[in-house]
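S.K.: sequence and predicted structure below; questions after.
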Amino acid sequence: MHAGARQTRRPRGRHRPAAALIPAIHPRGTNVGGLLRYLFGPGKAEEHVNPHLVAAWSGPSQLPSLEPPIHASGRHDIRALARLLEQPVRAGRNPPLKFVWHASVRNHITDRILSDSQWAHIAAEIVAAVGIAPHGDPDAVRWVAVRHADDHIHIVATLVRQDGETAWAWNERLKAQSAARDLEQRYGLYQVGPVDHTSHRRPTPAEQNKSHRQGRPEIPRDRLRREVRAAAAAASDENDFVDRLQTAGVLVRLRHSTINPDEVTGYAVGLPDHHTSSGDTVWYGGGRLAPDLTLPQLRRRWDSGPGTVPRNGGHSPSRPGVQHRTDAFRRATTAVDTGARHLGGRRPDDEEDIASLADAAADVLASTARAFEGRKGGPLTDASETFDRAMREPQRRHAGRLHPAAGQLRSMSRLISAVGRLTSDDDTAAALQLVLRMSMVADNLARLREAQGRLHQAQAARQAAEDLRELAAKVPATLAGVRPAAASVQTSSRRTPSKGRAV
């Protein structure tokens, strides 16, 4: 991160370490001297230790002459190095306005410490993969790799070749990630799978900063994704889905076909108190929340099988009793146990069965998290979101036929939504048995995802299983006669009540 960048922290959610050799391509800039000054400086909190070059465009033999000298004050003089990097830009035929290319490459916390020569090789492979400095090209761009910590390097390049032509570096993020996967294998580092387009969109730095300025306990995109997922898991059809969102205080806007105005082709959601600077509501389409929350994907879910809950979504005129809720969770536990066994018996190429069982189990867990923790969320909601990451199918691949056990799981999801919030130790104990069974589903899904080569999702499934077992062991000790909603606040300091208001 260069000196002008601003580091932000998400208001909610748990930090997990990044996977091995993740190359981050930073926004292009115009001040190569300022970037080098930061990289060779002490850092924002004296975190830069022994900053030095490990690689450069001219080869290892020239590194000593390129290394910035140190003044008596202890600061590095980067002026000569900056001039050398800028020379092709000044002599270029039509240099781009933003000519400074900056990437950082970090390895996993569990990996061994790499040597300078190993990091030099990694840097050379990255710049070759993205196309700005191909191997054996003497006229490629000038670049250097700076190391000021054990676990990462920074690569700085100027995007004008030494023959005067501009290097455009198209699709450098995907190319750098592909090179990183090969390097992980070569060096025996912690491995992650290739990009599979199943992760939901993360909040941008602008969203994070805005939420921080406004004092929001949660980023709107994250809250809306959770509300949409809970409504989708409980709903029986589109009308029920919209009604549940509006009841939860979410604004809903339907998109109609330009050819057939009576046909609904999509939807967007927003919060009543989340606006642009001009006062307009900020809307998020389903696909901007997660790949499986588009309207076509949700329609496949609702049309996928029968349910035991009435089409009105299971809203009961009177509040269900404890025994009713306890029986509902016991029935759901039996269904999840059956689903776990079926999932455990699948082969990696049984993709349709795996998809339908995992998708339906995710609905059960989402409904259970809502019954246990309510709209404010908590550790079970976090585990549900992690499991959701593990069950998604790659882009443009959708579940086909529905496994019979998956239909029963969907019914149980709607039943749990219908019986409402937990109120006693009896129904909480029944819910925790369901949580434990869901950890078995997550374990089986992790094994299948690993066999399918989908390592991102295998990791998410393993993490979900671990979180579910930890929660099931922790909550009984913290209840002590307290209602589950209060217990969830005590077991997680990460979440605070949402301030949304009803429509």
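M.R.: Alright, I've got the coordinates. A quick note: this is a predicted structure, and the numbers were derived from the prediction, not measured.
S.K.: could you use CA atoms for every contact and neighbour count after this?
M.R.: Will do.
S.K.: how many neighbours does I70 have?
M.R.: By the criterion of other C-alpha atoms under 10 Å, I70 has 11 neighbours.
S.K.: could you do G481 as well?
M.R.: Neighbours around G481, by other C-alpha under 10 Å: 10.
S.K.: then it would be within a helix, right?
M.R.: No: going by DSSP: H, G, I helix; E, B strand; the rest coil, the assignment for G481 is coil, not a helix.
S.K.: who are the contact partners of it?
M.R.: 424-425 (C-alpha atoms under 8 Å, 6 or more residues apart in numbering).
S.K.: tell me the spacing between the spatially closest residue to V322 that is not a sequence neighbour and T368.
M.R.: Excluding its sequence neighbours, the residue lying closest to V322 (C-alpha to C-alpha, 6 or more residues apart in numbering) is D427, at 6.2 Å. Separation of D427 from T368 (C-alpha to C-alpha, to the nearest Å): 11 Å.
S.K.: ditto for P51
M.R.: Distance, P51 to T368, by C-alpha to C-alpha: 50 Å.
S.K.: quick one: which of these two has more around it?
M.R.: T368 (29 against 18).
S.K.: put this next to the first one:
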Amino acid sequence: MIAKISRGWRAEGLIRYLMGPGRFNEHTGQRVVATWDGAPETHQPPQATDDSFDVRDLVDGLSAPAVAAGVGLREPVVEQGKRMPQGPVWHCSLRNSPEDPVLTDEQWARVVEDLMDRTGIARRDDLDGCRWVAIRHADDHVHVAAVLVRQEFGKRVHPYRDFVRARETCRAAEAELGLAATAGADRSSVTGPSQAEQEKAARREVDETSREWLRRMARVAAVQARDPEAFVAALGDLGVLVRPRYGPGEPDAESGERYAPMVGYSLAAPGDVTQAGQPVWFAGRTLARDLSLPNLQQRWGSAPAPAAPAGAAEEKHRAAVSPRERAAAIDDAVSTMEHATATLAAGDTGASADGIAHAAGDMLTAVGAVTGRQDEGERVRRHAGNDLDRATRVPGQVLPSRWSPVAKALRQSAWRLAATRTVGRHGEGDGARLVLALAALVAEIAALREAQSRLAQADAARRSCTGLRSSAPATSTRTSGSGPGRTKTTSRQRPQQTPPGPARGPKGRQENQTRGRGR
């Protein structure tokens, strides 16, 4: 069971939406299943038309304490540049897995009552608790709406750590009702796209939201760079708009000139703008906690830098790579992944194993970057990367506490592989070799998480492994060429590469021509 919590101001708008047909007529059988007074049948809104209900009495009853206390239920006017304060309307959705049994209204009512008690919004047998209502309009979830004003004294309520308490409620319901187990809150997970972001992506005719695309491009740039300046340059080459943030200047020891170090950055996708026509910026930390600049610098310092490719121009971050260096980087990546796989298979489940799992995320990013963005398996590997990202995190931490020599070697090989930019035409099956070696490593990560009793992460790793294996044939048919010890092919041509971007339609191709570059 998963809980999502939000705050707002308009109780009437929320209730009308929950009891309404939904944006796409997805709401069916709308009904109140639980209320603050234990009498949901007395608060059932009468049906006004075939697809609407008269919710005025329900809204009035829910809002009565706030109205009596003079607590506003409309957004206040705030000065420009200041943040909107949190509203008194509390909303929580509780959703089960599709594989879970369908709960009865009475079972959902018990879960919601437990949620209200744990969060302190309405303790059991507390006559002064806040008023709340639970509405169900689907088999697998319910919505809880509460007005955070106590009934008798009219005092505002501010739930303490309600996200944590909601997670505890879900875990307790899973154990009691035999539902699929979910992981505890690890404080390191990434923020998924909001419904508004998904709808905006659909309007722009792109196949992933700006948040998801920027997160993916930041990970690619992170394995192609070794310092902030190269990171910004790599992002610009990937078509990302970059806005670096600099700290106060520091005097240089030799020249005496003041040097302002880069302390953060924000990213925007070309074509994703606000109503005022300004880019929609995402700070690196909001994309993922391990993508903040301090954590990126810690990651870059966790392993020795790979040797520069032969013939690389010192002034360019994007060096030309010889066929020999490319073949050596591919062989090194496969060999390092096989060694990491054997290390995990030997049964190590400590902090060093967590380091290997995290470094595998860099390797997947590097493999995805060099095997091409337009082949049939690209989208499959993208989803496999999202699953592996979940499996590589350490609960409660951003980065592992220890990097073993195997983890360092794996990360170093990923950086070396990413520097080649592409597998090129140096042997049919190079891409498949990389993907299959990575799939074997991910399978051991799944076994590691299983042994650590991190079941949700184990499931994510298994999904990633399945996706990688299914994408290997597409990768194999895409790569072609000749090289030492490889079969020469002449019937296949290398597909034309197009710039990366969050779009695949005509609009996306036009947007991808806009590239940002920061300094």
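M.R.: Received the coordinates, thanks. These numbers were taken from a predicted model, which means no experiment stands behind them.
S.K.: fetch the TM-score of the aligned pair.
M.R.: Remark: TM-score between the superposed chains equals 0.81 [TM-score structural alignment, normalised by the length of structure 1]; 474 aligned residues with a C-alpha RMSD of 3.7 Å.
S.K.: rewinding a little: give me the common contacts of D427 and T368 of structure 1.
M.R.: With C-alpha under 8 Å, 6+ apart, D427 of structure 1 and T368 have no common neighbours.
S.K.: do you know how far the residue nearest to V322 of structure 1 is from V419 of structure 1?
M.R.: With C-alpha to C-alpha as the criterion, D427 of structure 1 and V419 of structure 1 are 11 Å apart.
S.K.: what sits in contact with each of those two?
M.R.: R325.
S.K.: OK, contacts around the counterpart of E113 of structure 2 in structure 1?
M.R.: With TM-score structural alignment as the criterion, E113 of structure 2 lines up with A124 in structure 1. By C-alpha under 8 Å, 6+ apart, A124 of structure 1 lies in contact with 55, 133.
S.K.: looks to me like A124 of structure 1 is in a strand.
M.R.: No: counting by three-state DSSP, A124 of structure 1 is not part of a strand but helix.
S.K.: that one and G34 of structure 1: what is the separation?
M.R.: With C-alpha to C-alpha as the criterion, A124 of structure 1 and G34 of structure 1 are 23 Å apart.
S.K.: trace V263 of structure 2 over to structure 1, please.
M.R.: Residue pairing (TM-score structural alignment): V263 of structure 2 is matched to G266 of structure 1.
S.K.: to which secondary structure element is that match assigned?
M.R.: Per DSSP states H and E, G266 of structure 1 falls inside strand 264-270.
S.K.: quick check: closest non-adjacent residue to L62 of structure 2.
M.R.: Nearest one to L62 of structure 2, counting by C-alpha to C-alpha, 6+ apart, is R131 at 5.7 Å.
S.K.: against V130 of structure 1, how distant is the counterpart of that neighbour in structure 1?
M.R.: Under the alignment (TM-score structural alignment), R131 of structure 2 maps onto R142 of structure 1. For R142 of structure 1, the distance to V130 of structure 1 (C-alpha to C-alpha) stands at 14 Å.
S.K.: excluding its backbone neighbours, what's nearest V252 of structure 1?
M.R.: In space, V252 of structure 1 is closest to V269, 4.7 Å off (C-alpha to C-alpha, 6+ apart).
S.K.: gap between that neighbour and Y187 of structure 1?
M.R.: On the measure of C-alpha to C-alpha, V269 of structure 1 and Y187 of structure 1 end up 45 Å apart.
S.K.: of the two, who's got more company?
M.R.: Neighbours were tallied for V269 of structure 1 and for Y187 using other C-alpha under 10 Å; the higher tally belongs to V269 (25 against 13).
S.K.: ok, residues contacting the strand holding G266 of structure 1?
M.R.: 224, 250-257, 281-286, 294-296.
S.K.: please convert the buried members of these into PyMOL selection syntax.
M.R.: Restricted to buried positions by 16 or more other C-alpha atoms under 10 Å, the PyMOL selection for the contacts of strand 264-270 of structure 1 reads:
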select buried, resi 224+250+251+252+281+282+283+284+285+286+294+295
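S.K.: mind checking which of the contacts of strand 264-270 of structure 1 are in helices?
M.R.: Within those, residues falling in helices by DSSP state H are 224, 286, 295-296.
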